[in-house]
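J.: Take a look and give me a structure for this.
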Amino acid sequence: MIINGIFLPFPLFVLSVGTMLLLASVTLHRSSRLSFSLGLLTLVLATVMTYYPAPIMPLAATQTLFFADTWANYTAALILLSASCIFILSWQDVTQRSARSADEYALLLLLGALGATAMVFSVNYMPFFLGVEILSIALIGLVTFRSRHTQKGLEAAMKYLILSGVSSAILLFGIGLSYSVTGSLVFEFSTAGHETGTGIAAAASIMVLSGIFFKLSAVPFHMWILDVMEGASVPIAGFIAVVPKIGIFSALVRYFGSEPVTPFLHNTMSAIIILTILGGNLLALCQTSLIRLMACSSIAHVGYLLIAFYSPGHFQSDTMVLYLAAYTAATLGTFSIIQAFVSPEGLQRSTISDWKGLFFTHPFLAVAMTAMLLSLAGIPPTIGFFAKFEIAASGLEQRHYILLTALIVGSIIALYYYLNIIRLMTTPNTSLNIGQNKKTNLTIYSTVFILTLIVFVGGIFPSFFMNSIHPALPSTRAEYLQSHIPLP
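T.: Predicted coordinates for the structure are as follows:
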């Protein structure tokens, strides 16, 4: 019999098999080097598989679980590359200081990548919710790895456990209400119609979106992210800032499809976007910790992304594609540089004032950090400038003038705290030293160099960059149901 379709997308299949192999490896023979090598190899193979899409064989028209279109493959590739970067940053750090737990650390990282990847391929509430919970449980374990050195890790994990549980309950209740209205678990935002619809339908949409916005850390659902990122180790803080946001945002776009937001949510969406942009940037002004500042920065960038999501039109696809890439490269680059200053005992230079004089002691890292901060601020010649320009173009096309005003005000506020870090790095100070050994520095330097290259190449040659990664928006429900190959 000729098999003309698959049940799981290739990247998800590779991740699932790799996770089971890693679990078996941990059970049979503990070896931190073997565990990290197997985990990294799994991520690399899964990334390669995103370039070989295959048709998904549905169970039935109303029981579709996954769909592998260009949007899913693109966001999955971003997640897998980000997770690979976190693996590289964590390798020496974990194997040196936590040798007995390195196997579980690698397994949890791979599980987190599996959960996030499941979300981007999901077109059904069931695998989507399972992906959310797999990622959440993995994050709880990863955050607590720092509790052996400080109580902040345990406290952060407890906060995330409680708040994540509440948000998951809200999300699950919304899914139940949606099923009661439509009789299907397939993503279909017409739960609330494109009119107000029934009270139950409206409540279902609001509760599902509330759960999604919590995972995105959009204001006012952001209260967890600052403490959780500060309590986690530096690589895991970078993981939290990037991987869950890509997965959840991809699912959010899939949930709405290419259709505009239903009318009864217009004012709510606008308010959340404005609060997220201004709230994230204003919170950043109050921070003395670089990790907490980056957490606030991630909140603000979610707001910028939501402008593109809220502005369907000619620019929407390019905007979301470019901005996700720009945010991922700059954020991972920043955390890679922070990781270079973590001592063998796990102590890190978390205060912003600790970065004084970096240009005089470590010029390469200073230049790289400047590139990352300028990209996050949206200053040329970095990729962040064109990404933010596309955001403005998409909002202007839909005449979202209030949102564009929030974008401008938020960007001006962000300039202050980003440029303040650059100012401190140019102030003479000879006491700044890298805490890791030369082998670790070489690994981190290589990672930082590649990410810096992406930031500058994307800024200098944006058209080349866009042509190489240009995927379409997610298919609508009708399109992906029609494109499925029927069962033999």
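J.: Going by C-alpha atoms from here, please, whenever you check contacts or count neighbours.
T.: Noted.
J.: wait, doesn't Leu415 sit right on Ser375?
T.: No. Counting by C-alpha atoms under 8 Å, Leu415 stays clear of Ser375, with 10.8 Å between them.
J.: More neighbours: which of the two?
T.: Neighbours around Leu415 and Ser375, counted as other C-alpha atoms under 10 Å, are more numerous at Ser375. The numbers are 29 against 17.
J.: Which of the helices or strands spans that one?
T.: Using DSSP states H and E, Ser375 maps to helix 363-377.
J.: Give me the residues contacting that helix.
T.: 326-327, 330-331, 333-334, 337, 358-359, 380, 382-385, 411, 414-415, 418-419, 422, 425, 445, 448-449, 452, 455-456 (C-alpha atoms under 8 Å, 6 or more residues apart in numbering).
J.: try 6 Å
T.: Contacts made with helix 363-377 from outside it, assessed by C-alpha atoms under 6 Å, 6 or more residues apart in numbering, are listed as 330, 358-359, 382, 384, 415, 418, 452.
J.: Of those residues, which is the most crowded?
T.: Neighbour counts for the contacts of helix 363-377 were taken using other C-alpha under 10 Å; the highest belongs to Gly384, with 31 neighbours.
J.: Find the nearest non-adjacent residue to it, please.
T.: Ser375 (4.1 Å; C-alpha to C-alpha, 6 or more residues apart in numbering).
J.: Give the full set of residues in contact with Ile291.
T.: Contacts for Ile291 (C-alpha under 6 Å, 6+ apart) come out as Glu230.
J.: For the stretch 101-250 of the chain, just list every one of the helices.
T.: Using DSSP state H, counting those that start in this stretch, the helices assigned to the stretch 101-250 of the chain run over residues 102-121, 125-143, 151-182, 199-216, 225-231, 234-256.
J.: Can you tell me which of those helices is packed in deepest?
T.: Burial of the helices of the stretch 101-250 of the chain is given as mean neighbour count (mean count of other C-alpha atoms under 10 Å); helix 102-121 ranks first at a mean of 28.
J.: and that helix, what does it pack onto?
T.: helix 32-49, helix 70-97, helix 125-143, helix 234-256 (3 or more C-alpha pairs under 6 Å, 6 or more residues apart in numbering; DSSP states H and E).
J.: Tabulate those (CSV), appending distance to Leu404.
T.: Compiled in CSV, the helices and strands packed on helix 102-121 are given as follows (distance: least, C-alpha to C-alpha, whole Å):
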stretch, distance to Leu404
helix 32-49, 35
helix 70-97, 26
helix 125-143, 31
helix 234-256, 20
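J.: how about this one, so we can line them up?
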Amino acid sequence: MTAPLSGLPPSLPILGGGIALLMLSIAWRRSEARAIVIALATLFLAFASLWSPVLSWPGDPVGILFVPDGWFAYIAGLILLSSAACAIMAWREAGTPADEFYLLLLLGTLGALVMAGSVDMVIFFLGLETLSLSLLGLIAYHRIQPTADEAAIKYLILAGLSSAILLFGLALSYAESGSLRFAAPSLAGPDGPALPLAATALVLTGLFFKLSAVPFHTWLPDVMEGAPIPVASFIAVTSKIALFAALARYFAGADLLRPDAAGMELAIIAVLSMFGGNLLALGQTNLKRLLAGSSIAHVGYLLLALLSPGPFGLASAAFYLAAYAAATSGAFAAMRGASGLSDIAGWRGMFRRRPALALAMAVMLISLAGIPPAIGFFAKTYIVIAGVSARRVVLLVALVASSIIGLYYYLNVVRAMMEPVPEDHRAVRGTQANTVLITALAIVTLLAGLFPEMLVRQTRALLQPLPVLRAASLPPIAPHDILYSE
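T.: So this is what the prediction gives:
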């Protein structure tokens, strides 16, 4: 069962064409400069195509495998911009030879986009595995770096395990519904039928492994520490955005306010991730591991938004994803601008050594901590409003308490940068392109926090329910129900 090509958003064929062009370029003559130009041109052209004329699905909705709706368009924009930031960070950092690095980056981005828009189990799984296999190659790309091999092996084992669990859950879901629609099976309550209950639990377990939510998080700090900085950013930002978008689409037709098993599991994982991620980051001396813990905690905050359906739930999650992407990408870019310094001790005295770089890093950290005037403050406030509207009292208390814990380790890095310059410090430098990236992300993080109205309007436009496509008995869907537009 296939969908017509006319139903695909233009960004997917553009990415496929860019990948083919980059492969031909590598076969002709190796050149990192040409490779990054092709990669960035492909990503920005795909981003521009999100505003192309509306594409609709003709025919019966049974044949729909991919829904390019407003949710996909918004998430695709974040994914493409985050991947472009990773590509800029990788300039003269990817390794030798560097051409295949950008090829793997484009392949991973393609997999992330497929995940974000798929409503079919098979298509979703193909996108997930495309992303996972690309990440495996990216993590191990530095052949002379022993930690990269170790990180890649850990990722390979746990990614394979989580994919097997997820696939088993999807098989049980198909056995229950007789449909390949990527949607949570209906549960009657906490003691609902065993088969849909097991299917949902296994699918969530597989997705939580990929999202590194607590207690499935233990692989993330080791993998991010061993991976190159651009790849660590890709794992923490691009893959997390795609996975959360898929999770939101999986529960598009479920009533998460109802006290059933899936809602309880999501709530428990949300609380564990908020506290577990912040406590994990609390004692870290390595910035990559600290940002890994931060990433886990932010998954918990996003789950609170997902569990707060209503006038603010999906909109607050979308806003938070943008804030998280800008601040986390900026933090990794600042690390790359400091010659890859990942030990917090190496950042001592940075306000005196590189004041502009230290200021940019401070902006990213206060945004992640949720301190005004950065965008992170408004993003976290938006999620609190969503939680209050849904009366998620326990989750709100967990968010506030865990955020207080997070203040310590974020501000501890800022404090270290304000210390006197150590005698054994070494010079730090970055590429001009990376400096432009850091500056742009710092400006966006501040201005979007001071003037969030435009982004709020964009996210409020996503309040229409995501398309729910379950069984073959559905009536035909009108084109305007499954379109994406500006």
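J.: And the TM-score between them?
T.: Their TM-score after superposition, calculated using TM-score structural alignment, normalised by the length of the second structure, is reported as 0.92; 470 aligned residues with a C-alpha RMSD of 2.1 Å.
J.: looking at the helices and strands packed on helix 102-121 of the first structure, which is closest to Tyr401 of the first structure?
T.: helix 234-256 (22.0 Å; C-alpha to C-alpha).
J.: Over in the second structure, find the residue span that closest one aligns onto.
T.: Aligned by TM-score structural alignment, helix 234-256 of the first structure corresponds to residues 229-251 of the second structure.
J.: And the contacts of the matching stretch?
T.: Stretch 229-251 of the second structure has contacts (C-alpha under 6 Å, 6+ apart) with 79, 82, 86, 89-90, 112, 116, 182-184, 224, 325.
J.: quick revisit: quick check: the following helix or strand past the helix holding Ser375 of the first structure compared with the second structure, mean distance?
T.: Past helix 363-377 of the first structure, heading to the C-terminal end, the next element that is a helix or strand (DSSP H and E) is helix 383-397. With mean C-alpha distance after the TM-score superposition for the first structure, helix 383-397 of the first structure departs from the second structure by a mean of 0.8 Å once superposed.
J.: Within the helices and strands, which one has the residue of the second structure positioned farthest from its centre?
T.: Relative to the centre of the second structure, the most outlying C-alpha is that of Glu423, 38.9 Å out, by C-alpha atoms, centre = their mean. With elements delineated by DSSP H and E, Glu423 of the second structure resides in a region that no helix or strand encompasses.
J.: about what we covered before: between the helices and strands packed on helix 102-121 of the first structure, which one is nearest to Ser311 of the first structure?
T.: Of all those, it is helix 234-256 that lies closest to Ser311 of the first structure, at 11.5 Å by C-alpha to C-alpha.
J.: Now do that closest one against helix 102-121: the angle between them, please.
T.: Going by axes from the mean of the first three to the mean of the last three C-alpha atoms, to 10 degrees, helix 234-256 of the first structure is angled at 20 degrees with respect to helix 102-121.
J.: Past helix 234-256 of the first structure, which element shows up next along the chain?
T.: With secondary structure assigned by DSSP H and E, helix 234-256 of the first structure is succeeded by helix 266-285.
J.: In the second structure, what stretch matches that following helix?
T.: By TM-score structural alignment, helix 266-285 of the first structure lines up with residues 263-282 in the second structure.
J.: May I see the buried residues of that stretch?
T.: By neighbour count on 16 or more other C-alpha atoms under 10 Å, the buried set for stretch 263-282 of the second structure is 263-264, 266-267, 269-282.
J.: Same check on stretch 331-338 of the first structure?
T.: Using 16+ other C-alpha under 10 Å as the burial criterion, the residues of stretch 331-338 of the first structure that qualify are 331-338.
J.: Give the aligned equivalent of Leu447 of the second structure in the first structure.
T.: Across the two structures, Leu447 of the second structure finds its equivalent in Val457 of the first structure, going by TM-score structural alignment.
J.: what's the spacing between that match and Pro380 of the first structure?
T.: The spacing between Val457 of the first structure and Pro380 of the first structure, counted by C-alpha to C-alpha, to the nearest Å, is 11 Å.
J.: What's Phe125 of the second structure aligned with over in the first structure?
T.: Superposed on the first structure with TM-score structural alignment, Phe125 of the second structure falls opposite Phe129.
J.: Format the contacts of helix 363-377 of the first structure as JSON lines; extra columns: secondary structure.
T.: Below are these laid out as JSON lines (DSSP: H, G, I helix; E, B strand; the rest coil):
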{"residue": "Ala330", "secondary structure": "helix"}
{"residue": "Leu358", "secondary structure": "helix"}
{"residue": "Phe359", "secondary structure": "helix"}
{"residue": "Thr382", "secondary structure": "coil"}
{"residue": "Gly384", "secondary structure": "helix"}
{"residue": "Leu415", "secondary structure": "helix"}
{"residue": "Tyr418", "secondary structure": "helix"}
{"residue": "Thr452", "secondary structure": "helix"}
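J.: Near Gly5 of the first structure, how many residues? Count them for me, please.
T.: Using other C-alpha under 10 Å, Gly5 of the first structure has 17 other residues around it.
J.: cool, Thr427 of the first structure as well?
T.: Other residues near Thr427 of the first structure number 14, with proximity taken as other C-alpha under 10 Å.
J.: OK, contacts around it?
T.: Contacts here follow C-alpha under 6 Å, 6+ apart; on that basis Thr427 of the first structure touches 356-357.
J.: Go again with 10 Å.
T.: Thr427 of the first structure sits next to 355-360 when contact means C-alpha atoms under 10 Å, 6 or more residues apart in numbering.
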